[in-house]
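give me a 3D structure for the following:
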Amino acid sequence: MAIVWKCPRGGLLIHSDRGSQYACDAFQLLLRELRIKCTMIRKGNCWDDAPLE
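Here you go, the predicted structure:
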């Protein structure tokens, strides 16, 4: 819904946990098509989020 309403441009960065909804092939393919870079926290390392928050 956010993609339809906000029409993000390429170069956008999305940061998420390693949930299956974010790691699945369909979601990752959509991000690549929209030229959105995805970063994820490393397993068991909560400090990955600190610089972004």
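
when you work out contacts or count neighbours from here on, use the C-alpha atoms and nothing else.
Fine.

where exactly do the strands run in the protein?
When secondary structure is read from DSSP state E, the chain shows strands at 13-16, 37-40.

how about the ones you listed in TSV, adding mean neighbour count and distance to residue 5?
Output for these, formatted as TSV (neighbours: other C-alpha atoms under 10 Å; distance: least, C-alpha to C-alpha, whole Å):
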stretch	mean neighbour count	distance to residue 5
strand 13-16	12	16
strand 37-40	14	19
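
want to put them side by side, so please do this one too:
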Amino acid sequence: MRYALAVRRPAAGLVVHSDQGSQYMATRSKELIARHGAQQSMSRRGNCYDNAHAESFWSRLKAELLDGGSFSELEEAKLEISHHIAYYNAECCHSAIGYRSPNYFETQLQTTSQFCPA
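Next comes the predicted model:
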């Protein structure tokens, strides 16, 4: 999350949605989110449907990347997961957003939002 916030530099008001895992409930995570002007949103305890997009992502990552076995070193795992996330965001077309990649959809949304006053 630190990396994403530093690189992407989202505008204040970003909503960070997660489950109620201990890493998201931790004071340091809450402070990090608040420091960047973001809001924290959590799903209800034990309800995976509240966080369906994230659950879908993790399901795909496990099926596409981890079904082949395990990694021999932590650095190998970090590199492969990083490559998978880059591929997922830049190239994978998702039916929920009109068969576009998340990066393309976000760019298109930002472009059209500039012309539509809130």
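
give me the TM-score for this pair.
Here the superposed chains carry a TM-score of 0.78, computed using TM-score structural alignment, normalised by the length of the first structure; 51 aligned residues with a C-alpha RMSD of 1.3 Å.

and the spatially most central residue of the second structure, what element?
For the second structure, residue 54 is the residue whose C-alpha lies nearest the centre (C-alpha atoms, centre = their mean; 6.9 Å). Using DSSP states H and E, residue 54 of the second structure sits in helix 52-61.

all helices for the first structure, in order.
2-6, 20-23, 25-33 (DSSP state H).

out of the ones you listed, nearest to residue 45 of the first structure?
Proximity to residue 45 of the first structure (C-alpha to C-alpha) singles out helix 20-23 among the helices of the first structure, at 16.9 Å.

that closest one vs the second structure, average distance?
Aligned to the second structure and superposed, helix 20-23 of the first structure gives a mean residue distance of 0.9 Å (mean C-alpha distance after the TM-score superposition for the first structure).

which residues in the second structure does that helix align to?
The alignment of helix 20-23 of the first structure onto the second structure (TM-score structural alignment) covers residues 22-25.

if you tally nearby residues, what's the number for the corresponding residue of the first structure for residue 35 of the second structure?
Using TM-score structural alignment, the partner of residue 35 of the second structure in the first structure is residue 33. Residue 33 of the first structure: 10 surrounding residues under other C-alpha atoms under 10 Å.
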